[in-house]
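Colleague: Here is a sequence with its predicted model. Questions after.
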Amino acid sequence: MKCRQCKSEETKVLESRESKDGLTVRRRRECQHCSYRFTTFERSEELPVYVVKRDGSREPFDRQKLLRSMSVACQKRAVSAKELEGIADYVELTASQRDDREITSQAIGELVLDVLRHLDPVAYVRFASVYRAFSDPEDFVRELQRLAQNSRFNKFQGDLENSDVVQ
C-alpha cells in the first residue's frame, strides 16, 4: 500500500479490524519513510453474476426481478416474503459459486421450481406455467401429473378426496 503523503510503498499495518458485517476490513497504517498515519478500508471485489437468456444474450443477475416473478406466483398463498428471500438467496449463492459466474435462465427456473414444489404446490404450478410458457390446458395437466409424484401433493390430493367437498 502506498503512502498517500510521500508515495512510499514501505508501510506497516498498526491495527486491523473487521466490520460487523464481515465484508470490510479497516486497517490503520504507518509509512516507514515519513511516519504518516492513515486508514484504509479493504473489501473483496464481487464479480457480477450473469444470466444467459434463452436467446443466448447475457444480462446481470437481477435479484429484484427474480423476487417479483416469484411474488406473482405466490400471490394469495401461504408463502412468506422471508421464504421468497430465502429462495432468492439460494439461487444467488448457487450462481455465484459457479466458476464462470454465469447461470442460464432455465437453471434459475429449475432451482425455483424445485423449492416451490415442496413449499407450495399451487405456487409451483403458477410459476411453472409462466416459466415453461404453458400454451394450453394440456400443459397444466402434464405438469399436475408430474407434481403428483410429490408425496406432499399426494397427501393434499388424498385429503381433498376424503373431504365433504368432493363427495
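Modeller: Happy to help now that I have it. Every value quoted in this text rests on a predicted model; they were computed, and no experiment measured them.
Colleague: contacts and neighbour counts: CA atoms only from here.
Modeller: Fine.
Colleague: residue ranges for the helices of the protein, please.
Modeller: 63-73, 81-96, 105-119, 121-131, 137-147, 151-161 (DSSP state H).
Colleague: most packed of those helices?
Modeller: Most buried of the helices of the chain by mean neighbour count (mean count of other Cα atoms under 10 Å) is helix 121-131; its value is a mean of 20.
Colleague: this is the comparison structure:
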Amino acid sequence: MPTDFKIKLNELLLTTARQGASDLHIAVGRKPTLRVDGKLLSLEQEQILTPDAASGLVSAMLTKEQLDYFIRNRQYDFSYTYQDKARFRVNVYFQRGYMSAALRLIPAQIRSIEELQLPSIFHDFTKVEQGFFLVVGPAGQGKSTTLAALLDEVNHSRTDHI
C-alpha cells in the first residue's frame, strides 16, 4: 500500500477533527465529505475520489487480515486511532461495487448530562438499581453520547460493577 494514501488519510482525519465534524465520508465519484452540525460539506480543496483513491484510503486503515475479511464479507466495522490524537468508529462497505467508508469521530472526553443539556430527570436514571430503558433515535442524534454520559455518572457516583 503506497504511503501517500496513509498520508492523505491522516490529513483527512486531522481536518475532520479540526473542523469539529462528527463524520467523514469516503465514496467514489465524490470529494471527501464531512458532516458538521448535521450538514454534509464537501471538502472543496480535495479531488473527486477515483476508485483507486477510495480503495487506497480504505485500505490504509486496514491490516491485511481485516482487508481480507472486508473483501469476503463486503462490509466491516472497527475502530481506528489516528496517532493517539483521535479515535474513529469506522464502517467500510462497497457502494456501487467500490470501496467506501463512513468514519465517526469518537470524542476524547465524555460530556456530562449538563454539558449535553439533557433534562435533569436523566440524573434519576443513573440512580435506579434495576430495570430497563431504551435510548432510541436516528443515526447521529446522540444515542451513544447520551449513554456515555449516563454511564460516566454511574461510574463517578456508585461503586457498582457495570
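Modeller: Looks like it came in fine. Only a predicted model underlies this, so the values are computations on that prediction, with no experimental measurement involved.
Colleague: Superposed, what's their TM-score?
Modeller: Once superposed, the chains reach a TM-score of 0.25 (TM-score structural alignment, normalised by the length of structure 2), with 68 aligned residues with a Cα RMSD of 5.1 Å.
Colleague: Quick one, which of the helices of structure 1 gets closest to Val52 of structure 1.
Modeller: helix 105-119 (6.0 Å; Cα to Cα).
Colleague: thinking again about what came up before, got the helices of structure 1 as JSON lines, with distance to Val13 of structure 1 columns?
Modeller: Shown next, in JSON lines, are the helices of structure 1 (distance: least, Cα to Cα, whole Å):
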{"stretch": "helix 63-73", "distance to Val13 of structure 1": "37"}
{"stretch": "helix 81-96", "distance to Val13 of structure 1": "32"}
{"stretch": "helix 105-119", "distance to Val13 of structure 1": "43"}
{"stretch": "helix 121-131", "distance to Val13 of structure 1": "52"}
{"stretch": "helix 137-147", "distance to Val13 of structure 1": "59"}
{"stretch": "helix 151-161", "distance to Val13 of structure 1": "57"}
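Colleague: Which of those helices sits closest to Arg26 of structure 1?
Modeller: Smallest distance to Arg26 of structure 1 across the helices of structure 1 (Cα to Cα): 25.2 Å, for helix 81-96.
Colleague: So which of the helices of structure 1 is nearest Thr24 of structure 1?
Modeller: helix 81-96 (18.9 Å).
Colleague: contact partners of the closest one?
Modeller: Here helix 81-96 of structure 1 makes contact (Cα atoms under 8 Å, 6 or more residues apart in numbering) with 49, 63, 66-67, 70-71, 101-103, 108, 111-112, 115.
Colleague: Any buried residues in the helix or strand hosting Thr16 of structure 2, and which?
Modeller: Secondary structure from DSSP states H and E places Thr16 of structure 2 in helix 3-18. Using 16 or more other Cα atoms under 10 Å as the test for burial, helix 3-18 of structure 2 gives Phe5, Lys6, Leu9, Asn10, Leu12, Leu13, Thr16, Ala17.
Colleague: Find the nearest non-adjacent residue to Arg37 of structure 1, please.
Modeller: Closest residue in space to Arg37 of structure 1, ignoring its immediate chain neighbours: Glu30 at 4.4 Å, by Cα to Cα, 6 or more residues apart in numbering.
Colleague: In this structure the one you found contacts Thr11, no?
Modeller: Yes. Using Cα atoms under 8 Å, Glu30 of structure 1 is in contact with Thr11, at 5.5 Å.
Colleague: how about the helices in structure 2?
Modeller: With DSSP H as the criterion, structure 2 has helices spanning 3-18, 51-59, 64-73, 121-125, 143-157.
Colleague: ok, and which of these has the densest surroundings?
Modeller: Note that of the helices of structure 2, helix 51-59 is the most buried (mean count of other Cα under 10 Å), with a mean of 20.
Colleague: Which strands or helices does that helix pack on?
Modeller: With contacts taken as 3 or more Cα pairs under 8 Å, 6 or more residues apart in numbering; DSSP states H and E, helix 51-59 of structure 2 sits against helix 3-18, strand 98-106.
Colleague: 6 Å instead?
Modeller: The helices and strands touching helix 51-59 of structure 2, judged by 3 or more Cα pairs under 6 Å, 6 or more residues apart in numbering; DSSP states H and E, are helix 3-18.
Colleague: what's in contact with stretch 125-144 of structure 1?
Modeller: For stretch 125-144 of structure 1, contacts defined as Cα atoms under 6 Å, 6 or more residues apart in numbering pick out Ala73.
Colleague: for that stretch, how far is the first residue from the last?
Modeller: Distance between the two ends of stretch 125-144 of structure 1: 7 Å, counting by Cα to Cα, to the nearest Å.
Colleague: Same check on stretch 94-108 of structure 1?
Modeller: OK, stretch 94-108 of structure 1 end separation, Cα to Cα: 9 Å.
Colleague: Fine by me, thanks again.
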